[in-house]
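Engineer: give me coordinates for this.
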Amino acid sequence: MAFQTTKQTISQPLLDTAASLYCSASPHPTLKSISDQLKSQGHLDITPLKVRRLLITAGVYKSELASQIQSLYDSGKTITEIMGIMHLSRTSVHSYLPYVINADDEETEEENLCQRPISLEQQKRCEQAMEQFQKDWKGESLWEVITAFAGCTFVTSKGLKFTYEVKQNRHGEPTNELVISRKEKTVTKATVIKAYEKLLELSAEDSEDGITADQAKESVPPRFPIPLSGPKKLGTFGASYLYPIFIKLGLITEYPMLSYFHLPFSDDIV
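Structural biologist: Purely as a prediction, here's the structure:
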C-alpha cells in the first residue's frame, strides 16, 4: 500500500511523439504498436498502458471508460475506491488518468490513504498492520489497522470531515475505544468487530456458492470490496464513521460492482 507521493518526469517531446503516432493513421494504431515504436526510439519503459496515459494527457484519446474514471477521480474518490467501483487493477486505473505536469515537469500523484503527513514510524506501523490483516482477515487484525491510522482524515457520506484517536487510560495506555473528533463520540473495539462481522454476513448473502455467514468468516480472503449503499446497513452504533473508514481500507464500495467483461473498452492493446 502506497502512503507517499510518487513523482516521475515526463517530457513534452515524448508526449508530442506519442500523440503524433496515434493521430498518424485512421483507424488509430493500437497502443501496443505505439509502445513498440517508442521503444525502438529508446523509450524502453513505455508500456501500452503508459501510452494510453500519454494520449489521455495529450487530449487525443477519448473513451467512455476514461471519462467514468476521470469523473470518479474528480469527485474525490481515491485510486483504491475507484479500483473497487470499476473492478480494475491499480495499474489500469492509473492508465486512464492523465499525467499532471507541474512547473518542474514532474508528475504528481497523491495516493495517500491518510490525508495528512505521517511519520515514518506510523507509516511502517500502518503497512505492517495491513499486511497482517490481509493474511488472516480477522477482526482483531482489523482493529490493529484502524488504530494504526489514528489521526488520519476521513469524510462521512454526508461530506463531514473527521479524525479519530485511540482513547488513553489514566496511565497513558491505549484502550479499546476510538474518540471521534466530531462531538467527541466514541466507538469501541467491539463495535468495530461487530460491523466487520456484518460485512462478512453480507458477503455470504451475496455469494453464489451458498456459503453461510460462519463459513464466510472463515473464508480467506473474503469477498471484498462489498457493495454497500450507506452506513445504516452496517447496523451498529457509529456506523456513519466506520463506513468511510471501511471504504478507504477497501472493504466496502459505495457502488455495485461492475463486471470486468462488460466494461466499455474501446481500445485494442494487443
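Engineer: contacts and neighbour counts: CA atoms only from here.
Structural biologist: Fine.
Engineer: name the residue closest to the centre of the chain, please.
Structural biologist: For the chain, Thr80 is the residue whose C-alpha lies nearest the centre (C-alpha atoms, centre = their mean; 0.7 Å).
Engineer: let's see this one next to it:
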Amino acid sequence: MKRWRGDPTEENFWGMVVSYAGIGFKTYSGLPFSYEIKKGRNGEYTKELWIDRREKSKSLAWSSVLLALKNIKGEVVDRPKALGDIRGVTYIYGMFYRFGLIDVPDEVKEKMGHPKDRKK
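Structural biologist: Next up, the predicted model:
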C-alpha cells in the first residue's frame, strides 16, 4: 500500500492486489468474498482475479479493475455503478474500499465493515 501511495503506477497497484489475495472483503450489500490469482505456465501470476463467492468462482479481468480505478472521481463513492458499468464492479467496489482508495456512505459502512478499524 505504501509503495502504491508513493508511486501510483500500475505495477505497484498490481503488487498491492496480489498481496491482498485470500483476504476477506465484503460487497456493497455486505456479502463476504475473497479472490485468488493463479499462476500461468511460466510461473508468473495471470492478470485475472478469481472471485470466491459461491461454489463456482467467477473471473475478474485486470482490465476491469484498471478501468474502475480510472473512474474514481471523488472520495465518497455512493454505489458500485458509480465506478462504471463494468463486469464485476460490485467486487471491485469492495476491494477499493478495503484498500482505502474510496470511501462509502455511512449506511454502507455498516454492511461492509470499517476497514480502518480492522487489522490488515
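Engineer: please state their TM-score.
Structural biologist: TM-score for the superposed chains, counting by TM-score structural alignment, normalised by the length of the second structure: 0.77, backed by 103 aligned residues with a C-alpha RMSD of 1.7 Å.
Engineer: wait, the residue nearest to the centre of the first structure sits on Ile252?
Structural biologist: No. At 10.5 Å, Thr80 of the first structure does not count as touching Ile252 under the criterion of C-alpha atoms under 8 Å.
Engineer: ok, how many other residues are close to the aligned partner of Gly100 of the second structure in the first structure?
Structural biologist: Under the alignment (TM-score structural alignment), Gly100 of the second structure pairs with Gly250 in the first structure. When counting by other C-alpha atoms under 10 Å, one arrives at 17 neighbours for Gly250 of the first structure.
Engineer: same check on Lys73 of the second structure?
Structural biologist: The number of residues packed near Lys73 of the second structure is 11, by other C-alpha under 10 Å.
Engineer: and it, which helix or strand is it part of?
Structural biologist: Lys73 of the second structure belongs to no helix or strand when elements are defined using DSSP states H and E.
Engineer: and the gap between it and Lys26 of the second structure?
Structural biologist: 22 Å (C-alpha to C-alpha, to the nearest Å).
Engineer: now stretch 76-85 of the second structure: how far from the chain's centre is it?
Structural biologist: On the basis of C-alpha atoms, centre = their mean, to the nearest Å, stretch 76-85 of the second structure sits 13 Å off its chain's mean C-alpha point.
Engineer: same check on stretch 32-47 of the second structure?
Structural biologist: Using C-alpha atoms, centre = their mean, the offset of stretch 32-47 of the second structure from its chain centre is 14 Å.
Engineer: ranges for the helices of the first structure?
Structural biologist: Ranges of helices within the first structure are 12-22, 31-40, 48-58, 64-74, 79-86, 90-95, 120-136, 139-148, 189-206, 213-218, 239-248, based on DSSP state H.
Engineer: which one of the ones you listed lies closest to Pro174 of the first structure?
Structural biologist: With C-alpha to C-alpha as the measure, helix 139-148 is the member of the helices of the first structure nearest Pro174 of the first structure (9.5 Å).
Engineer: what residues in the second structure pair up with the closest one?
Structural biologist: The aligned range for helix 139-148 of the first structure is 10-19, by TM-score structural alignment.
Engineer: ok, back up a step: what would the helices of the first structure look like in a markdown table with distance to Asn176 of the first structure?
Structural biologist: Converted to a markdown table, these look like this (distance: least, C-alpha to C-alpha, whole Å):
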| stretch | distance to Asn176 of the first structure |
| --- | --- |
| helix 12-22 | 52 |
| helix 31-40 | 52 |
| helix 48-58 | 45 |
| helix 64-74 | 35 |
| helix 79-86 | 28 |
| helix 90-95 | 33 |
| helix 120-136 | 16 |
| helix 139-148 | 9 |
| helix 189-206 | 5 |
| helix 213-218 | 22 |
| helix 239-248 | 15 |
